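the following block contains a protein sequence and its predicted model.
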Amino acid sequence: MSKKHFFFLTLLAGSQTVFAQNFSDTTGKQLDQVVITATKYPVKQALTGKVLDIITREQLEKSGGKQLTEVLNTQAGVVVAGAQNNLGSVQSVYIQGAGAGKTLILIDGIPAYDPSGTSTNFDLNLINTDEVERIEILKGSQSTLYGSDAVAGVINIITKKGDGKPFNASANLSAGSFGTFRGSAGIDGRVGGTAYNVQYTHLRSDGVSTAYDTTGKGNFDHDGFNENLVMANISQRVTDRFGLRANFQYSRYSTDLDGGSYTDDRKYTSWNKNTQAGIGGDYALGAAMLHFNYNYNTVSRHYLDDSSMAILQGGSYSTSDFTGRSHYADLYSNITVSKHVDILAGVDYRNQRINETDFGVSEDFYNPGQVFSYKDSLSSDSSRVRQFAAYASVLLKNLGGFNLDLGGRYNSFNRYGKVFTYSVNPSFVLNDRLKLFADLSSGFSAPTLYQLYSPYRNPDGLKPERTISGEGGIQYNQSGLNLRALYFRRHSRDEIIFSGSGYENLDKEDAHGFEVEAAYKYGIWSFTGNYTYTAGTVTTTGNGAKDTTFNNLYQRPKNLVNASVGVQATKGLFLSLALRTVGQRIDDIYGGARGMADGFAYYTLNGYAEYRFGKMLKLFADFKNITDQRYFDIPGYTSFGFNFMAGISVHL
């Protein structure tokens, strides 16, 4: 085995995904950068026509006071509704106009689900930036590689791994507005063929009122947040050809809730927790690399609303428990057939199940003065789904600058039949600077277990939502300048909606738009900016009524701009200023009504400063919404005015 092959295997044994370790470019879009998410094995960006953004470790370190969702919000085409609200708020990810639940979250290349929800959204409150090495955002339908829910794209959160010296230690402490405190500590290293990493983070905040007080005189209480997170991984190089790895993550947070938009509730609380554990291996066999992953994931949520002392005065008591469990196993191989041909082939298996219990007591609406109670439950013995898939792709590369990625996936489900998806992804690179790219792909989003088994299930069953997506654009990269422009369009059918009596496949949905991105680094200065235009409609069919078409961009702005400028003022001092403008959006009101909230369009201006004392010590301060704008990220819920975080980071 060659030294290069040995080094490649060592990287594989160190993580569940392979990625370049040293990125000094803050733009994250150089064509010679090595990425993993686009193909499930390492390739240079120049060889793939898929649209991929990278948030590097350097960018994350210059976001010391931000949560993960705030960092994602700076990317073109990405909107995380709730990122500007209280910690613990629902974080809904929208990419390129697609709805919530249509972007798949990966952790080290493994799908992260919450099977117990009405959508399979993974709660990004359960992940902290201190545990993250880098993030790859792959846009467009990715169901051929990653299966259900990868309709608009995937976000691959790559966690830190051990490397370098036998022992490294780090600690971060920060505090700021609303009684917020974050502390993290970790150790990592590499001893011979063993690499390890252990991280712990604690985050707490007194918060503000989650619900917005329109008068300022409602005496709404502050809704606090308290979280603990532990992450650990280890890898072992067994032989020159074979490596093993294991990972574990546990996170739990508790938070106070309110009664809804503009509605305070002093007795409503919840806690959420997530446990993930996985093992994997990589084996080199000639020109082939064989990979195996197994992951167990469980998410539990508990809600308690206790105003039982005043039931006959409009109060209530309710408790709800949701638990989702999933098993994921993946076996695949990438083969270098020649310098012009790579082949990927694999299979995966998924098993998901849920438990749910709801109990409540309240005053009977129809018989005032009398008490009404209810109890519902779903059992994992019957509320489960099994999925099997086989997939393959062929990458033709370096054919005089032309590259072509072709892929297909066969999906079989025990509850709703079979689905086939495909992807066709050509690109052309000229003079290592200019890339033309296009993508045509299909995708799907399977019904959730709640939609299949809840009291609102459809007795005739549900079909997966289907999509066809297209993208095309141009990218230019030279001497610190990176430019990219792309157009996207997506058509969806068999959209699952709640029609009042239950879930049905009724809607058709169309979305289109374009993104323009620019990044430039000149001496001590760096500039980044992006503009996204998104438009969309949904066509719904009533019972015998004429089809109705209307705008459906709920919580997704038609116009979105991010711009920032940074300066390395001295060897140790870095300063930056960032502007974000969000156009008007419509709000999906419960019951099907749609409306526009006052002040729904807004801008925020943020500032950041850090000073480094060598490589070991850093002081930083992060100032958000400097002009103290009053706005709604989600109508009826408080978005932060001016706030800040400041702290210290130590690396030994």
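Cool, got the structure. Numbering: from 1, shown residues only.

going forward, measure contacts and count neighbours with C-alpha atoms only.
Noted.

quick one: S254 and Q67, what's the gap?
As judged by C-alpha to C-alpha, to the nearest Å, S254 and Q67 stand 17 Å apart.

next: V151.
Distance of V151 to Q67, given as C-alpha to C-alpha: 25 Å.

who has more neighbours out of the two?
Legend: neighbour count by other C-alpha atoms under 10 Å for V151 and Q67, higher for V151 (33 against 19).

show me the contacts for the more buried one.
If a contact means C-alpha atoms under 8 Å, 6 or more residues apart in numbering, then V151 has A98, K102, T103, L104, G140, S141, Q142, S143, G443, F444, S445, T467 as its contacts.

pretty sure the third one sits against V93.
Read it as T103. Yes - using C-alpha atoms under 8 Å, T103 is in contact with V93, at 6.8 Å.

the more surrounded of these two?
Between T103 and V93, T103 has the larger neighbour count (other C-alpha under 10 Å), namely 30 against 27.

take this one as well and set it beside the first:
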Amino acid sequence: MKNTLTRTLLCSVAFLPSLAQAQSETTFDLAPILVYGGFLPTTLDATGATIEVVDSEDLKQGGASVADALAVLPGVSLSANGGLGTRSSIRVRGLDGTYLGVRIDGIEVTDPSSTQTSFNFGTLTSGTLDRVTLIKGTQSALYGSDAIAGLIDVQTWRPTQDGASGRATLEYGSFNTRTATSSVGFRDDRVELAFSLSRVVTDGFSARASDTEDDGFEQSTANLFAAYQLTDAVRVGVSGLWSDGTSDFDRSASNSSGSTDEVRSGLRVFTEVTQGAWEHEFSLSAYRNDRFDAGGFTQEFIGDRLKAAYVGRVDLSTASALAFGIDWTEERASLDGTEFEASNTAAFAEIKLSPRDDLELSANLRYDDFSDFEGQFSGRAALAWDATDATTVRASFGTGYRAPSLYERFGPYSGPVLEPETSRSFDLGVEHRMGDTATLRATAFYIEIDNLIEYSTATSSYAQVPGTTVSKGLELSGNYSFSDRLSFTGNYTYTLGESDGARLARVPRHELSLAADFDVTDRLSTVLRATHVADVVDGFGTLTPLADYTVVDLSAQYDLTDRTNAYVTLRNLTDETYETVRGYNTSGRALYVGIQADF
């Protein structure tokens, strides 16, 4: 059966580089196991952390919004201030986007000039993307600050066959939404080249529930990836991204005239060198986020990041491998022309051990030397143990931190001297496989954060919150193949998020997602999904409950030829009225139709 549902992979952090931007993206098919190329690679059977993978078919079902495709994953929720283009935050295990690292083709794309260093998923469209990977759990020992909840790694379209190839997509739907995407590439034994363009325009719907005018969005996007094998020992490459968009939003209940122009641009170059048993990787990346809000208290936000990195790798034996490296990062923020900056130098190491065929151990240690704070150590240890041929036990423990953003420290609402937040996290999971028919997974997680930084109404500034913030819960997921044509998947997440005994805002206590994938014929496939969210509180100051809701989506795809398909997606089939942020609308019933051709 052609599976168009989100696939869940459980992978060890050991297979990831200490610097994602220092890696080229390679995918290997090894029998039935899918392994993502990277630092200290491992197989799917030898894993210590939870990975969720959303492929191009899953992204197609989610429409233009990547956030909608991510929101159905276990342990993930979405808080959106309206429709496509508005401010949207992905929460992982109860923690918002402030604690989530985001990279596109190895380029770190969180905004150094935003209120809290984070990425706006409301403006990430799916047209040029091939795969989105979510790595859950603290990744500070690998990636430093802003990765307490995990990391989202995005890969744009790449050619999958030798020679010239490409993909083109056209889509039209509700709210006068138009999407056009074109990707072209070339691949042989020495060259890999991919270039993609996308354009999205929508009239949208009113962001706030208090008025009725449409809040539109338009954005153009371009992505580039190129790599060349200079010699048998040396490979060089470059990746680049650019987007230019305008988002309408409602500034307040009485002012619906808000509009933001935003340009994102990034470039990364890398060199990979192999010398005997050693592998070396060198990279340099630059990123800029330029955002302008003509009616804002602060109008111009410009964030810049420059990063240089080295990673070395060596297999010590058939059962052990070692990685180590250094990186340097400089971040700048310009707020209405006033500039601030900070830098960080880090050293890290990673080791992987397989003392027995049924056991894999990995450990990471990182030290960050900030220009304005005391140094921070972070570590992580993980194991995967095959208790039986059908059952695998996984566990990990890690420490992490989040450095205060430049805006929190120097912006118009800066206050007392801020120190980095610190965290500790633990998860324990069990996976049981029943042949090729079914798989069941259960993962318990616990995260605690000290020195939380929040806006204080008492001081009208950002300040450290006394006490400890805790997010803990349980993720359950599974799949069952009833036949070659019919399969079912589902996941449930229970999350309890509290700060000094008070509940965290916008964290669902209960999330349930169920889906059925039915191949009606060899050419026609359908997916029916229902998502239920319950027990959420929100508000500014006093938190009150949001209404529980259930959203049903239906999608169908018909293969016109082996390389061309037509598809239709019906979102919110029952026209449910609901909120993920108090006072802001979500989409009613919406229909989208499209055609996609590979060549």
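Now that the structure is in, tell me what you want to look at. The structure displayed is predicted, hence computed values, not measured ones.

remind me, longest helix of structure 1?
Longest helix in structure 1 by number of residues (criterion: DSSP state H): helix 3-14.

buried stuff in that helix?
Neighbour counts over helix 3-14 of structure 1 (16 or more other C-alpha atoms under 10 Å) mark F6, L9, T10, L11, L12, A13, G14 as buried.

the third one touches T239, doesn't it?
No - with contact taken as C-alpha under 8 Å, T10 of structure 1 and T239 are classed as non-touching, separated by 9.9 Å.

gap between the most centrally placed residue in structure 2 and R394 of structure 2?
Nearest to the geometric centre of structure 2 sits I152, at 2.7 Å (C-alpha atoms, centre = their mean). Applying C-alpha to C-alpha, the value for I152 of structure 2 to R394 of structure 2 is 21 Å.

cool, G240 of structure 2 as well?
36 Å.

out of the two, which sits in the more crowded spot?
Remark: of G240 of structure 2 and R394, R394 carries more neighbours, 25 against 22, as counted by other C-alpha under 10 Å.

kindly confirm my reading that the more buried one is in a helix.
No - assignment of R394 of structure 2 by DSSP: H, G, I helix; E, B strand; the rest coil gives strand, placing it outside any helix.

show me what it aligns to in structure 1.
Counting by TM-score structural alignment, R394 of structure 2 corresponds to F437 in structure 1.

excluding its backbone neighbours, what's nearest that match?
In this structure, F437 of structure 1 finds its nearest non-sequential neighbour in S427, 4.2 Å apart by C-alpha to C-alpha, 6 or more residues apart in numbering.

now N233 of structure 1
Nearest one to N233 of structure 1, counting by C-alpha to C-alpha, 6+ apart, is N247 at 4.1 Å.

right, and the one you found touches Q199 too?
No - the criterion here is C-alpha under 8 Å, and N247 of structure 1 misses it with Q199 at 11.8 Å.

which residues sit against stretch 191-200 of structure 1?
Stretch 191-200 of structure 1 has contacts (C-alpha under 8 Å, 6+ apart) with 14, 131, 160-163, 165-166, 184-190, 228-238.

out of those residues, which are buried?
By 16+ other C-alpha under 10 Å, the contacts of stretch 191-200 of structure 1 give 14, 131, 160-163, 184-190, 228-237 as buried.

aligned partner of K418 of structure 1 in structure 2?
Match for K418 of structure 1 (TM-score structural alignment): G375.

tell me, what's touching N247 and Q199 of structure 1 both at once?
M231, A232.

touching, the match of R394 of structure 2 and G473? I think so.
Yes - the criterion here is C-alpha under 8 Å, and F437 of structure 1 meets it with G473 at 5.5 Å.

need the overlap of contacts for the two.
What both F437 of structure 1 and G473 touch, as defined by C-alpha under 8 Å, 6+ apart, is an empty set.

next one: T128 of structure 2 from G83 of structure 2, what distance?
20 Å.

got it, and S145 of structure 2?
Distance from S145 of structure 2 to G83 of structure 2, by C-alpha to C-alpha: 29 Å.

name the nearest residue to P447 of structure 1, sequence neighbours excluded.
P464 (5.8 Å).

counterpart of the one you found in structure 2?
Checking TM-score structural alignment: P464 of structure 1 goes with P420.

can you pull the contacts of F19 of structure 1?
V34, V35, I36, P42.

and it, that one's in a helix?
No - counting by three-state DSSP, F19 of structure 1 is not found in a helix; it is coil.

if I look at it, how far off is N274 of structure 1?
F19 of structure 1 sits at a distance of 26 Å from N274 of structure 1 (criterion: C-alpha to C-alpha).

go on, K375 of structure 1?
Per C-alpha to C-alpha, K375 of structure 1 is found 25 Å from N274 of structure 1.

neighbour count for those two, which is higher?
Neighbours per residue, other C-alpha under 10 Å: of K375 of structure 1 and N274, the larger number sits with N274, 23 against 12.

please enumerate the strands of the stretch 401-550 of structure 2.
Here the stretch 401-550 of structure 2 has its strands, by DSSP state E, counting those that start in this stretch, at 421-434, 438-456, 461-481, 486-499, 502-503, 510-519, 524-534, 536-538, 544-546, 549-559.
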